[in-house]
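S.K.: Provided below for reference: sequence and predicted model.
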Amino acid sequence: MKKILYFLFALTLISCKNEKKENSKLQVVTTTTMITDLVKHIGGNTIEVQGLMGAGVDPHLYKASEGDVTKLYNADIIFYNGLHLEGKLVEVFEKMESSSKLQVALAESLDKGGLIGSEYFASNYDPHVWFNIQYFKKFANQVTEVLSSEDEKNASLYKSNNEAFQKELDVLEEKIIAKIETLPEEKRILVTAHDAFNYFGKTYGFEVVGLQGLSTATEAGVKDVQRLSQFIIDNKVKAIFVESSVPKRTIEALQAAVLSKGHEVTIGGSLFSDALGDTGTIEGTYIGMFTHNVNTIVDALQ
């Protein structure tokens, strides 16, 4: 697979070398839907943005297609999460390092002292940092700096767009904190398909337990299901949650295990973890996704 991917990359370089058309707009490629939404907020109509991943796509398992290689080659800037979230794309990015392509791994610039350790990723850190809104604000600042540096004539526009987005994120955080405060502290236990919400839990006061590990590349075993089912019973957890980018069967198996022990737990709804909702929906934006998640969690656990 490696050889095929590298061949496609080399072939694209040759075939597209003289075909790239001049365009006054910066050509930007992004990986996850969260980053795509962010870059569009900052760049507006001044840039062209192509996101590799769509709604419901798991970035842990995503592999580059031939079309992706073409998009990456034609880009002026590539924004991605980093911290090994896009594990299957790492080799492609490394192969492109010898080119003049500007690649920006947004999470790599965060202070490692505040990150959560993880043995599931080569970076040794949990990469789901967007669930801390303050980290996402830093992402926005970094995107603004990069776009302004590469397109100085529109720097004031990028700055203005970022200032507006920062205010929206501040309002978002105020609203979700107010919503969370309606939930008694003893009920703030979040059980999901995998540990994508550890930054959310650390920042907003939830104990987070995932059936799978931090990466969806690993499957939950029978012992994991039995262990977590007993935890749910012991802590009187009212609801557990499925995720849009993880198969529902894992949480259904957990629910069945709890029921087999004479206890009841409901599936409180679907959360957006590694991807936003469909384009054109409220949940298809970072702010809409975060609002949906918090409302779903708090309402189900009340």
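M.R.: That came through, no problem.

S.K.: hey, let's count contacts and neighbours off CA atoms from now on
M.R.: Fine.

S.K.: run a quick neighbour tally on Val209.
M.R.: 22 (other C-alpha atoms under 10 Å).

S.K.: same check, this time on Lys3
M.R.: Count around Lys3 with other C-alpha under 10 Å applied: 8.

S.K.: now do Val90
M.R.: 16.

S.K.: is it true that it lies in a helix?
M.R.: Yes: according to DSSP: H, G, I helix; E, B strand; the rest coil, the state of Val90 is that of a helix.

S.K.: and the closest residue to it other than its chain neighbours, how far from Val242?
M.R.: In space, and not counting its chain neighbours, Val90 is closest to His84: 7.2 Å by C-alpha to C-alpha, 6 or more residues apart in numbering. The gap separating His84 from Val242 is 23 Å, by C-alpha to C-alpha, to the nearest Å.

S.K.: ok, now Asn141?
M.R.: For Asn141, the distance to Val242 equals 32 Å [C-alpha to C-alpha].

S.K.: please apply the same query to Met1.
M.R.: 32 Å.

S.K.: the more surrounded of the two?
M.R.: Val242 (23 against 6).

S.K.: which residues touch the more buried one?
M.R.: The contact partners of Val242, taken as C-alpha atoms under 8 Å, 6 or more residues apart in numbering, are Thr192, Ala193, Lys248, Ile251, Ile267, Gly268, Gly269, Ser270, Leu271.

S.K.: just the buried residues of the residues you listed.
M.R.: Listed as buried from the contacts of Val242 are Thr192, Ala193, Ile251, Ile267, Gly268, Gly269, Ser270, Leu271; burial here means 16 or more other C-alpha atoms under 10 Å.

S.K.: which helix or strand contains the third one?
M.R.: This points to Ile251. Here Ile251 sits within helix 249-260, counting by DSSP states H and E.

S.K.: list the helices and strands whichever helix or strand comes after that helix packs on?
M.R.: Later in the chain than helix 249-260, the nearest helix or strand by DSSP H and E is strand 266-271. Where contact means 3 or more C-alpha pairs under 8 Å, 6 or more residues apart in numbering; DSSP states H and E, strand 266-271 is packed against strand 239-243, helix 249-260, helix 286-301.

S.K.: presented hereafter is structure B, for comparison with structure A:
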Amino acid sequence: MKKRLIVSIGFLLVGLFGCSTQDEETINKSEEPLKVVTTIAQIADAVENIGGEHVDVTSLMGPGVDPHLYNAVQGDIQTLDQADIIFYNGLHLEGQMGEIFEQMEQDKTTTPVSENIPESKLLSDPESPTITDPHVWFDISMWSYSVEAVRDDLINIDPDNEESYSQNAADYLAELEALDIYAKERFEEIPEESRVLVTAHDAFNYFGKAYGFEVVGLQGLSTESDYSVNDVQKIIDLLIDRNVKGVFVESSVSDRSINAVVEGAKEAGHDVSIGGELYSDAMGEAGTEEGTYAGMFKHNVDTIVEALK
């Protein structure tokens, strides 16, 4: 009922503010930058790096915000309505906003950046094979497809600045490639048997596949999922069996479930500690290193290495 009410409010506001159909070939004939709205900050970082001075970017979901549970408010609808172009992740990451995107795409370019990724590279939920894992930004080789989707749509809507977008995207992709190499080199410091990443929910499966980690989350792909005492015990048994000394909390997810694992392991005679906080569905504060995609990713790499090596 709450979701329907929010969507209804959204549609009403769209009508009030008037989503007039845009001619994408004539947008940005003035000197004004494109108004770009994204859902998660990871996408906003790509847009800012590729668009440079030609874009004015607003990200709806800031630090500590869980996109799985996020409901758009009235101000978000107005912000989306006034955008020239909208980028969102897709794959049901922004599960409460699907109908809003459907409404917006009738009048303006509204792009799920994950659509560029080959389907063969996507992972599914082991317990629900029809559900696709949306956390694609944790495999840099896959996230590069999303970066290219941003580049291509900016060029489509603003062809006068194609050269700038293309060069900025090339520079950004080169930065991501260097980051990928950095991660692989650092993870060599962790013994193979200790490469077990225990977190609150399954946000790191692409990460684990890319870098050789066994990834275990108490909750499923979405933080809407719950967990049982049996789930906690299975993880405790794994920690003891593999002699894993560190587990991780997430910046956008309650630490209640991970604390249950730590306490249960101690009761079983196995000393395990919180290895640090990882950024999963959200990045850090704007203006900090962790508030950028590269800084967030590097923070996670360094935190995991220091806890598990």
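M.R.: The structure has been received and is ready for your questions. Keep in mind it's a predicted model, so treat the numbers as computed, not measured.

S.K.: ok, back up a step: now render the helices and strands packed on strand 266-271 of structure 1 as TSV, adding distance to Glu219 of structure 1.
M.R.: Formatted as TSV, those follow (distance: least, C-alpha to C-alpha, whole Å):
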stretch	distance to Glu219 of structure 1
strand 239-243	15
helix 249-260	9
helix 286-301	24
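
S.K.: to Leu276 of structure 1, which of the ones you listed lies closest?
M.R.: Nearest of those to Leu276 of structure 1, taken as C-alpha to C-alpha: helix 286-301 at 6.2 Å.

S.K.: after superposition, how close is the closest one to structure 2?
M.R.: Here the mean offset of helix 286-301 of structure 1 against structure 2 after fitting is 0.6 Å, by mean C-alpha distance after the TM-score superposition for structure 1.

S.K.: from the buried ones among the contacts of Val242 of structure 1, which is closest to Lys88 of structure 1?
M.R.: Nearest to Lys88 of structure 1 among these, with distances taken as C-alpha to C-alpha, is Ala193, at 20.9 Å.

S.K.: helix/strand/coil for the counterpart of that closest one in structure 2?
M.R.: Superposed on structure 2 with TM-score structural alignment, Ala193 of structure 1 falls opposite Ala200. In three-state terms, and counting by three-state DSSP, Ala200 of structure 2 is strand.

S.K.: wouldn't Ala200 of structure 2 be in contact with Val261 here?
M.R.: No: in this structure, Ala200 of structure 2 is not within contact of Val261 by C-alpha atoms under 8 Å, at 9.8 Å.

S.K.: ok, back up a step: most tightly surrounded among the helices and strands packed on strand 266-271 of structure 1?
M.R.: Using mean count of other C-alpha atoms under 10 Å, the stretch among those with the greatest mean number of neighbours is strand 239-243 (a mean of 23).

S.K.: with structure 2 overlaid, report how far it is off on average.
M.R.: Comparison of strand 239-243 of structure 1 with structure 2 after fitting gives an average deviation of 0.4 Å (mean C-alpha distance after the TM-score superposition for structure 1).

S.K.: what range in structure 2 matches that strand?
M.R.: Using TM-score structural alignment, the partner range for strand 239-243 of structure 1 is residues 246-250.

S.K.: got it, and stretch 262-272 of structure 1?
M.R.: Stretch 262-272 of structure 1 corresponds to residues 269-279 in structure 2, going by TM-score structural alignment.

S.K.: how long is the matching stretch from one end to the other?
M.R.: Termini of stretch 269-279 of structure 2 sit 29 Å apart (C-alpha to C-alpha).

S.K.: so what touches that stretch?
M.R.: So stretch 269-279 of structure 2 is in contact with 240, 244-252, 262, 265-266, 296-297, 299-300, 303-304, 306-308, going by C-alpha under 8 Å, 6+ apart.

S.K.: residues near Ile157 of structure 2, how many?
M.R.: Neighbours of Ile157 of structure 2 (other C-alpha under 10 Å): 22.

S.K.: quick one: what's aligned to it in structure 1?
M.R.: So, by TM-score structural alignment, Ile157 of structure 2 is matched to Glu150.

S.K.: OK, contacts around that match?
M.R.: With contact set as C-alpha under 8 Å, 6+ apart, Glu150 of structure 1 has no partners.

S.K.: cool, Val150 of structure 2 as well?
M.R.: Val150 of structure 2 sits in contact with Ala46, Val47, Ile50, Phe87, Val113, where contact means C-alpha under 8 Å, 6+ apart.

S.K.: go on, Ile9 of structure 2?
M.R.: Ile9 of structure 2 sits next to Gln74 when contact means C-alpha under 8 Å, 6+ apart.

S.K.: counterpart of Met61 of structure 2 in structure 1?
M.R.: Under TM-score structural alignment, Met61 of structure 2 pairs with Met53 in structure 1.

S.K.: around that match, count how many other residues there are.
M.R.: Quick note: Met53 of structure 1 (other C-alpha under 10 Å) scores 21 neighbours.

S.K.: might one say that it is in contact with Thr31?
M.R.: Yes: using C-alpha under 8 Å, Met53 of structure 1 is in contact with Thr31, at 5.8 Å.

S.K.: and the counterpart of Val47 of structure 2 in structure 1, how many neighbours does it have?
M.R.: Under the alignment (TM-score structural alignment), Val47 of structure 2 pairs with Val39 of structure 1. Residues lying near Val39 of structure 1 (other C-alpha under 10 Å) number 27.
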